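Q: quick one, what's the 3D model for this:
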Amino acid sequence: MRELEAQVAQLLGRLRDLEARLAQDSTTSSQPPSKDKPWVPKSERQKTGRSSGAQRGHVGKTLKMAEHVDEVVSLPLTGYCACGHAWESVSAQGHVARQVMDLPELRLQVTEYRADVKVCPGCRHRQHASFPDDVPGRVQYGSRVHGLAVSLNAAHFIPLERTTEILEALCGAHPSEGTIVLNLQLAADRLIDFETQLKAALLNQPVLHADETGSKVNGKLQWMHVVSCAQLTLDGQHSQRGFAALEAMNVLPQFKGILMHDAWSTSFKLSAKHALCGAHLLRELRGLAEHHAQVWAGELRDALRLVYHQQKDGTITPDLVIAFEQQFDALLDAGLKANPPAPPVPGRRGRTKQTPGRNLALRCQQHREAVLRFLHDEGVPFDNNQAERDIRPWCVKRKVSGGFRSKEGGQHFARIRSDISTLHKQGLNVWHGLVSVFRSEIIMPSFCC
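A: Sure, this is the predicted structure:
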């Protein structure tokens, strides 16, 4: 009889878990918003009461006439006035101007380098003048073509074949897919020094953000990892998700500051101080409250949102922090009481699977300092949105052009993306930065952030 009751309880628990899983969306789990139903609300933000769109006092932007023009087309007035007078005989008293801003017709600009050839009158040795370093072959594309190819593929995630089509449509160049791959490899090789300085700069940051996502290589699942802050981004491609990938990137194992992450178990193996993402916690609490009828989770979510907005608005006080922490501990105790330990399953070895509510309450108790670090350490944000924003381009890349053909291709792409993201964060021109890579005059970002 007891075995039968245990089996029924197990099946009921499994049924509840399956129903809750089917009801999950981006507001109650880590599921991406792209899988949500279109009517599901997307944001945790509180309503301000303001209307949507531009607010009062917003300075609008519109296309303005240029002060300096490249070409003037005069339009003489011809024909006859209504009274019969010929306009050709009347002098113009002024003009009305309209401007058209368009791209000029693009074509490749061919530069031919002619090196003098001379023969020594003494020993008859034949010698020619040296060519520039970026002119290694008899015929080659220039730095702008290479930079544009890399920009289209690495910055805008356009597949190789379509990149060649765009280049041909724009300027008549039609490099092969292999040439573009070689461009990516050359750019990655020349950015090795950039990556070395970037890693050293990240180690000196007080707070870093980390996240990871899947990335396909030859159809097999691999992983893309990101370590970043407001001014710097380091991307890395690796075959593993775990600690081996972090060791290969060679930043987080040596980092001694505060690491913001989403409670991934491997991150807790690091010696850094930990801060856990509040946005992930809010989604989990919402899922427990809505799909598992966990009252304590809904109350904790409301309390956490309130104290976050108080801190954000600058109205938080030490007394409010103490009161919240007491409420935090009391609600976690309530969560553990509402989710008692699951009894061992007869005949099954190992740890017994616990309910999502118990697992979450235990995690918050075990990592209480990391969950509440945003209240006590200045400069520690409430969420891990920095890493989420930095990893989003890889999700776009995965959807637009798929994965990589080789492990090396993914690693080269990651290094170039690190440069692109860092330049963009610091307000530097990404286009000029990519072109500079092929001129051996690489534009370096600031590493003293």
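Q: can we go C-alpha only for contacts and neighbour counts from here?
A: Will do.
Q: all helices for the chain, in order.
A: For the chain, the helices defined by DSSP state H cover 2-22, 143-150, 160-171, 177-190, 192-203, 243-249, 278-291, 295-313, 318-338, 356-366, 368-371, 385-401, 407-425, 430-437.
Q: how about a markdown table for these, with mean neighbour count and distance to Thr213 added?
A: A markdown table is the format used below for these (neighbours: other CA atoms under 10 Å; distance: least, CA to CA, whole Å):
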| stretch | mean neighbour count | distance to Thr213 |
| --- | --- | --- |
| helix 2-22 | 12 | 21 |
| helix 143-150 | 21 | 23 |
| helix 160-171 | 16 | 23 |
| helix 177-190 | 18 | 21 |
| helix 192-203 | 17 | 20 |
| helix 243-249 | 16 | 12 |
| helix 278-291 | 22 | 15 |
| helix 295-313 | 17 | 26 |
| helix 318-338 | 15 | 30 |
| helix 356-366 | 18 | 22 |
| helix 368-371 | 19 | 22 |
| helix 385-401 | 17 | 7 |
| helix 407-425 | 21 | 13 |
| helix 430-437 | 20 | 24 |
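Q: what's the closest of those helices to His261?
A: Nearest to His261, of all those, is helix 385-401, at 8.3 Å by CA to CA.
Q: circling back: right, and the helices of the chain - which one's nearest Gln127?
A: helix 143-150 (27.4 Å).
Q: just checking, what packs against that closest one?
A: helix 160-171, helix 177-190, helix 430-437 (3 or more CA pairs under 8 Å, 6 or more residues apart in numbering; DSSP states H and E).
Q: nearest to Pro344, out of the helices of the chain?
A: Closest among the helices of the chain, using CA to CA: helix 2-22, at 9.3 Å.
Q: what angle sits between the closest one and helix 278-291?
A: 120 degrees (axes from the mean of the first three to the mean of the last three CA atoms, to 10 degrees).
Q: now the second one, please; I'll put the structures next to each other:
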Amino acid sequence: MHDHWTPYFKYDDCTHALCNVHHLREFKGIIEFENQQWAKDMTELLLEAKTYSEETEYPLPRDKVQEFGQRYQTIIEEGYLANPLKAHEKNTDPVRLLNRLSKRQEEVLEFLYQVEVPFDNNLAERDVRMTKTKQKISGCFRTEKGAHCFARIRGFISTCQKQGLTIIESIETILRGNTIQFS
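A: Here you go, the predicted structure:
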């Protein structure tokens, strides 16, 4: 799962999924600055599909997934009608977004096909955020060993959080020489 950075698509031995929170942010901008209905409709569709995928057992019914796909395509068509392509002019932000969404529909809706694929990559971004913050504040890690230690500690804390464990108690357990069983 990623934010549609083009070089990621060079990895062709995996399934790609696109972060829909990134899309929702872009829709919000188009709604606020351009007041375009298609962006409102796509926001509603993606949020409805997210809720449906969270409340329904996988595999999701094929007819319902196809319905979401058809509605998606209709909204894209409405978006192009609201943003006609003009020869010899640079594409606007809405047109660039429509082009990406049109080309990558399967990746946008991947969360409907596989239970393992989340709607967004917020969890992954949160896991990386502390490392990037540390790097920004300090400018860099002083040593490679320091970077490895930081990554191990952050990974442990992140795993404890995901497992619903108290971080301080987990650290105390490890420092006492005991092990923690993660599920």
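Q: between the helices and strands packed on helix 143-150 of the first structure, which gets nearest to Gly147 of the first structure?
A: Per CA to CA, nearest to Gly147 of the first structure of these: helix 430-437, 4.5 Å.
Q: next, the angle from that closest one to helix 177-190.
A: If you take the same axes, to 10 degrees, helix 430-437 of the first structure sits at 80 degrees to helix 177-190.
Q: in JSON lines: the helices and strands packed on helix 143-150 of the first structure, plus distance to Ala289 of the first structure.
A: Below are these laid out as JSON lines (distance: least, CA to CA, whole Å):
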{"stretch": "helix 160-171", "distance to Ala289 of the first structure": "47"}
{"stretch": "helix 177-190", "distance to Ala289 of the first structure": "48"}
{"stretch": "helix 430-437", "distance to Ala289 of the first structure": "45"}
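Q: among those, which is nearest Leu331 of the first structure?
A: Between these, helix 430-437 lies closest to Leu331 of the first structure; by CA to CA that is 48.7 Å.
Q: helices or strands up against that closest one?
A: Right, helix 430-437 of the first structure is packed against helix 143-150, helix 407-425 by 3+ CA pairs under 8 Å, 6+ apart.
Q: Pro341 of the first structure - how many residues pack around it?
A: Applying other CA atoms under 10 Å, we find 14 residues neighbouring Pro341 of the first structure.
Q: distance of the closest residue to it other than its chain neighbours from Leu15 of the first structure?
A: Spatially, and ignoring its direct neighbours in sequence, Pro341 of the first structure is nearest to Gln354 (6.6 Å; CA to CA, 6 or more residues apart in numbering). Gln354 of the first structure sits 14 Å away from Leu15 of the first structure, going by CA to CA, to the nearest Å.
Q: same thing with Asp329 of the first structure?
A: Distance from Asp329 of the first structure to Leu15 of the first structure, by CA to CA: 30 Å.
Q: corresponding residue for Phe131 of the second structure in the first structure?
A: To be clear, residue 131 of the second structure is Thr; Phe isn't right here. With TM-score structural alignment as the criterion, the equivalent of Thr131 of the second structure in the first structure is Trp394.
Q: residues touching that match, list them.
A: Trp394 of the first structure makes contact with 213, 215, 224, according to CA atoms under 8 Å, 6 or more residues apart in numbering.
Q: which outside residues touch stretch 80-96 of the second structure?
A: Applying CA under 8 Å, 6+ apart, the set of residues contacting stretch 80-96 of the second structure is 30, 36, 79, 98.
Q: the third one contacts Leu97, doesn't it?
A: Going back to what we said before, that points to Gly79 of the second structure. No - using CA atoms under 8 Å, Gly79 of the second structure makes no contact with Leu97, being 9.7 Å away.
Q: tell me how far whichever residue in the first structure pairs up with Asp41 of the second structure lies from Asp329 of the first structure.
A: Counting by TM-score structural alignment, Asp41 of the second structure corresponds to Glu299 in the first structure. Counting by CA to CA, the gap from Glu299 of the first structure to Asp329 of the first structure is 12 Å.
Q: need the helices of the first structure in a markdown table with distance to Lys269 of the first structure, can you?
A: Rendered in a markdown table, the data for the helices of the first structure read as follows (distance: least, CA to CA, whole Å):
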| stretch | distance to Lys269 of the first structure |
| --- | --- |
| helix 2-22 | 29 |
| helix 143-150 | 37 |
| helix 160-171 | 39 |
| helix 177-190 | 30 |
| helix 192-203 | 17 |
| helix 243-249 | 8 |
| helix 278-291 | 20 |
| helix 295-313 | 27 |
| helix 318-338 | 25 |
| helix 356-366 | 14 |
| helix 368-371 | 14 |
| helix 385-401 | 19 |
| helix 407-425 | 24 |
| helix 430-437 | 36 |
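Q: quick one: which of the ones you listed is nearest Asp262 of the first structure?
A: With CA to CA, the closest approach to Asp262 of the first structure among those belongs to helix 278-291: 6.7 Å.
Q: what's the mean distance for the closest one versus the second structure?
A: Helix 278-291 of the first structure, aligned to the second structure and superposed, deviates on average by 1.5 Å (mean CA distance after the TM-score superposition for the first structure).
Q: for that helix, name the packing helices and strands.
A: helix 2-22, helix 295-313.
Q: can I get these in TSV including distance to Leu270 of the first structure?
A: Rendered in TSV, the data for these read as follows (distance: least, CA to CA, whole Å):
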stretch	distance to Leu270 of the first structure
helix 2-22	31
helix 295-313	27
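Q: related to what we said a few turns ago, let me see the contact set for the match of Asp41 of the second structure.
A: Contacts for Glu299 of the first structure (CA under 8 Å, 6+ apart) come out as Leu331.
Q: repeat that for Asn20 of the second structure.
A: Contacts of Asn20 of the second structure by CA under 8 Å, 6+ apart are 46, 108, 119-120.
Q: Ala297 of the first structure now?
A: Taking CA under 8 Å, 6+ apart, one finds 285-286, 288-289, 331, 335 in contact with Ala297 of the first structure.
Q: want to try TSV for those residues, with distance to Thr233 of the first structure as columns?
A: Formatted as TSV, these follow (distance: CA to CA, whole Å):
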residue	distance to Thr233 of the first structure
Leu285	30
Arg286	31
Leu288	34
Ala289	36
Leu331	37
Gly335	38
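Q: still on that earlier bit, in the first structure, which of the contacts of Asn20 of the second structure still touch?
A: Mapped onto the first structure and checked by both residues aligned by TM-score structural alignment, their matches' CA atoms under 8 Å, the contacts of Asn20 of the second structure keep the contacts 108, 119-120.
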